[in-house]
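Asker: predicted model follows, preceded by the sequence.
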Amino acid sequence: MKMTLQGIICALITPLTEQEKIDLRGVDQLLERVIGGGINTLLALGSTGEQAMLRDAEKQRLLQAVKSALPAGVALIVGTGDTGTERAIDNAKMAQDAGADAVIVTPPSYYPFADGSLQEYYERIAEAIALPVILYNISRFTGNKLSPELVTKLSADQRIIGIKDSDRDMDYFRQLLKLTQAHKHFAVIQGSDRLLVESFVAGSPAGVSVTANIYPELTVSLYEQCRRGDSVGAQTLQQRNLELVKVIIRHGCFPVELKTAAAGLGLCQAMASSPFPVLSEQDRQQLVHDVQKIIAGETV
């Protein structure tokens, strides 16, 4: 499948059992919900999918389960960034072997790196696999921001097809759109549900949504409204999505809240990797109640 970055991409949660193993039934139910809601591109093992915390064997089990359940026409992007180049290459090869359509790669975390080192990191990964590579900027997690100059250089590489920016900085985002516009194979996509409409209006072809795990129809409709030029309708849906975002970050332990909401909808268990906390029963009930109200079109 030729990888095209367009529309709404769902950043999948990773359904887990209490032993932190892949909840295979949960994976099937989650995919049925997400794909049934109109999503045709999935991002597994991203930040929402706890990629940095899962054991390699469980990552492999997840990819096998997801890929085997995907219908024709649904693309799979896999998060493969790591703390060093060789580790990231190993992850990318695992994703390739599992049948991924592309990999999305954070810069290495923990140590600070200059642009030259980061450029070598991405070029070596692109050289090691036959899949397209997507850059992933989320500097509050990694500590290394992908500079506009670096992104511009990497955007000239035909093996690198885009960047997901999750820094929530629209000035930076617009700068990337402008600096890379000459490279038609390269897409600048929004990584925050908060800024989907603003990004589509600015010219971005795609956005990554976490709320699409539990309410995929909302952001799919938002994108369609933007594509038709209905800014009023799109902004109305954006406000509704923002209400959902507020609920799933309420306790400051994302993605626990999102997985709790998914559990309340019968999609999977609420378990997240240790040392993520478990919400109290009172907090859980309130969160599920509020999510259900928003999905029903009511105010919280």
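Answerer: Yes, it's here. Everything numeric here is computed off the predicted structure, so don't read it as measured data.
Asker: from here on, contacts and neighbour counts on C-alpha atoms
Answerer: OK.
Asker: and the helices in the stretch 51-200 of the chain, which stretches?
Answerer: With DSSP state H, counting those that start in this stretch as the criterion, the stretch 51-200 of the chain has helices at 56-69, 85-97, 115-128, 139-142, 148-155, 170-179, 196-202.
Asker: possible to save those helices as TSV with mean neighbour count and distance to residue 296?
Answerer: Formatted as TSV, the helices of the stretch 51-200 of the chain follow (neighbours: other Cα atoms under 10 Å; distance: least, Cα to Cα, whole Å):
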stretch	mean neighbour count	distance to residue 296
helix 56-69	17	28
helix 85-97	20	37
helix 115-128	17	43
helix 139-142	15	33
helix 148-155	18	41
helix 170-179	15	31
helix 196-202	19	22
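Asker: same list (those helices) but as JSON lines, adding distance to residue 217.
Answerer: Below are the helices of the stretch 51-200 of the chain laid out as JSON lines (distance: least, Cα to Cα, whole Å):
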{"stretch": "helix 56-69", "distance to residue 217": "20"}
{"stretch": "helix 85-97", "distance to residue 217": "28"}
{"stretch": "helix 115-128", "distance to residue 217": "34"}
{"stretch": "helix 139-142", "distance to residue 217": "28"}
{"stretch": "helix 148-155", "distance to residue 217": "32"}
{"stretch": "helix 170-179", "distance to residue 217": "25"}
{"stretch": "helix 196-202", "distance to residue 217": "14"}
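Asker: so for residue 297, which of those sits nearest?
Answerer: helix 196-202 (19.5 Å; Cα to Cα).
Asker: report the distance from that closest one to the chain centre.
Answerer: 17 Å (Cα atoms, centre = their mean, to the nearest Å).
Asker: Provide the contact partners of it at residue level.
Answerer: The contact list for helix 196-202, computed with Cα atoms under 8 Å, 6 or more residues apart in numbering, reads 170, 174, 189-190, 206-207, 222-223, 226, 234-235, 238.
Asker: and with 7 Å instead?
Answerer: 190, 207, 226, 234-235, 238 (Cα atoms under 7 Å, 6 or more residues apart in numbering).
Asker: presented hereafter is structure B, for comparison with structure A:
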Amino acid sequence: MTKDKLFGVIPPLLTLFDEDGNVDYQATCKLAKFLSNHVHGLFVCGTYGGGPLMTESERMKLVEELTSRLQNKVPMIVHVGTTNTPEAIRLAKHAEKCGAIAIASVPPYYYHYSNQQVLKHFTKIVDSVSIPVYVYNNPKTVGYGISPELLKNLETVGVKGVKDSSFDILVLEDYKRTCSKDFDVVLGTEAMFMIAHFLLDIQAFIPGLANAFPEIVRQFFDACMSNQTVQAKSMHDRILRLRKIAYQAGSSTTGVLALLRIRGFENGYPRLPFEPVSEELFAKMHKQISEVFDGSIPTMHT
């Protein structure tokens, strides 16, 4: 973090499962160690991290394992969003105890809540910890979004920032305009970072693709930050090509898992009801990735 704000490339760490659907803590930590050599932080137990697919105890154990094995090598932001306030509070307190630098939470999902109920939910979370709390705006998965007016009210009760995964530059702009200059607005995708950085001075993003290609996403970020617009645009185009290949899987998480396998990281399955890509699709994706890298796919050195 810089000046109490997040900074840089912060991948939403994939939680890896074994073939039977159990959390593969060892493989997930192995991936986290590899990523830590290239990125500024890790966003744990979010959408890519399968938080909503995991039990409370699984989420806590994963944070403990990552804390133990990473030894503060890279900062962690832990997502604690659930369907209810008490569980989110328990996860938040646990994350703080384990050394997380911040927590994030989607608003409670499944049911649709009034703005006042969402406000009370986050007030309770903010009051339960001393580290920064971010609201995670993901209307596609939650079922409803965070309006700029609600976000401003969330700021007044102590929420320090927002991770926005609306994929809408106008929403991002509204957030920046509505909240104070001290409020941290973070982008939830690699796809829009170049635009968001140069137009809105966004300084941090949470790119799912960086699970598989952290080196490329980091180089892209560095090019943007140093105003190398020609290089940044070229890398932006390559990142969009890689995203398009991954999204053929139907689920971005499943697609990025396939990209990891293409790079030589053999461990890791999604948890049911998600399933790995078919061997036919995997072969197609492998060929496409090879073409992106002119026949020489970079391997992962973990």
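Answerer: Received, thanks. The model shown is predicted, which means the values in this text are computed figures rather than measured ones.
Asker: what's the first helix or strand after the helix or strand hosting residue 199 of structure 2?
Answerer: Element membership for residue 199 of structure 2, per DSSP states H and E: helix 193-200. Later in the chain than helix 193-200 of structure 2, the nearest helix or strand by DSSP H and E is strand 204-205.
Asker: how about that next one, aligned to which bit of structure 1?
Answerer: Under TM-score structural alignment, the counterpart of strand 204-205 of structure 2 in structure 1 spans residues 206-207.
Asker: roughly how far is that stretch from the heart of the chain?
Answerer: On the basis of Cα atoms, centre = their mean, stretch 206-207 of structure 1 sits 10 Å off its chain's mean C-alpha point.
Asker: check stretch 169-184 of structure 2 too.
Answerer: From the chain centre to the centre of stretch 169-184 of structure 2 is a distance of 19 Å (Cα atoms, centre = their mean).
Asker: list the neighbours of it that are in contact with it.
Answerer: Residues from elsewhere that reach stretch 169-184 of structure 2, judged by Cα under 7 Å, 6+ apart: 5, 148, 152, 160-162, 164, 185, 200.
Asker: mind redoing it with 6 Å?
Answerer: Here stretch 169-184 of structure 2 makes contact (Cα atoms under 6 Å, 6 or more residues apart in numbering) with 5, 148, 152, 160-161.
Asker: please apply the same query to stretch 136-149 of structure 1.
Answerer: Contacts to stretch 136-149 of structure 1, defined as Cα under 6 Å, 6+ apart, come from residues 105-106, 109, 163-167.
Asker: one more: stretch 261-278 of structure 1?
Answerer: 15-16, 26, 29-30, 214, 259-260, 288.
Asker: what sits against residue 220 of structure 2?
Answerer: Taking Cα under 6 Å, 6+ apart, one finds 232, 235 in contact with residue 220 of structure 2.
Asker: can you tell me the element the aligned partner of it in structure 1 falls in?
Answerer: Per TM-score structural alignment, the equivalent position to residue 220 of structure 2 in structure 1 is residue 222. Taking DSSP H and E as the definition, residue 222 of structure 1 sits inside helix 216-228.
Asker: what about that helix, how far off from structure 2?
Answerer: In the superposition with structure 2, the average deviation recorded for helix 216-228 of structure 1 is 1.4 Å (mean Cα distance after the TM-score superposition for structure 1).
Asker: in that helix, what counts as buried?
Answerer: 216-223, 225-226 (16 or more other Cα atoms under 10 Å).
Asker: next one: stretch 48-55 of structure 1
Answerer: 48-52, 54.
Asker: biggest separation within those residues, which pair?
Answerer: Counting by Cα to Cα, the most remote pair of the buried residues of stretch 48-55 of structure 1 is 48 and 54, 11.8 Å apart.
Asker: give me the stretch of structure 1 that the longest helix anywhere in structure 2 matches.
Answerer: Longest helix in structure 2, counting residues (DSSP state H): helix 229-246. Alignment of helix 229-246 of structure 2 against structure 1: residues 231-248, by TM-score structural alignment.
Asker: again with stretch 96-108 of structure 2
Answerer: Residue span in structure 1 matched to stretch 96-108 of structure 2, by TM-score structural alignment: 96-108.
Asker: which residues are contacting the matching stretch?
Answerer: With Cα under 6 Å, 6+ apart as the criterion, stretch 96-108 of structure 1 contacts 76-84, 131-136.
Asker: again with stretch 231-244 of structure 1
Answerer: 222, 225-226.
Asker: give me the mean distance between that stretch and structure 2.
Answerer: Counting by mean Cα distance after the TM-score superposition for structure 1, stretch 231-244 of structure 1 comes out at 1.1 Å.
Asker: still on that earlier bit, how about the match of helix 229-246 of structure 2: buried residues?
Answerer: Of the residues in stretch 231-248 of structure 1, those buried (16+ other Cα under 10 Å) are 231, 234-235, 237-238, 240-241, 243-245, 247-248.
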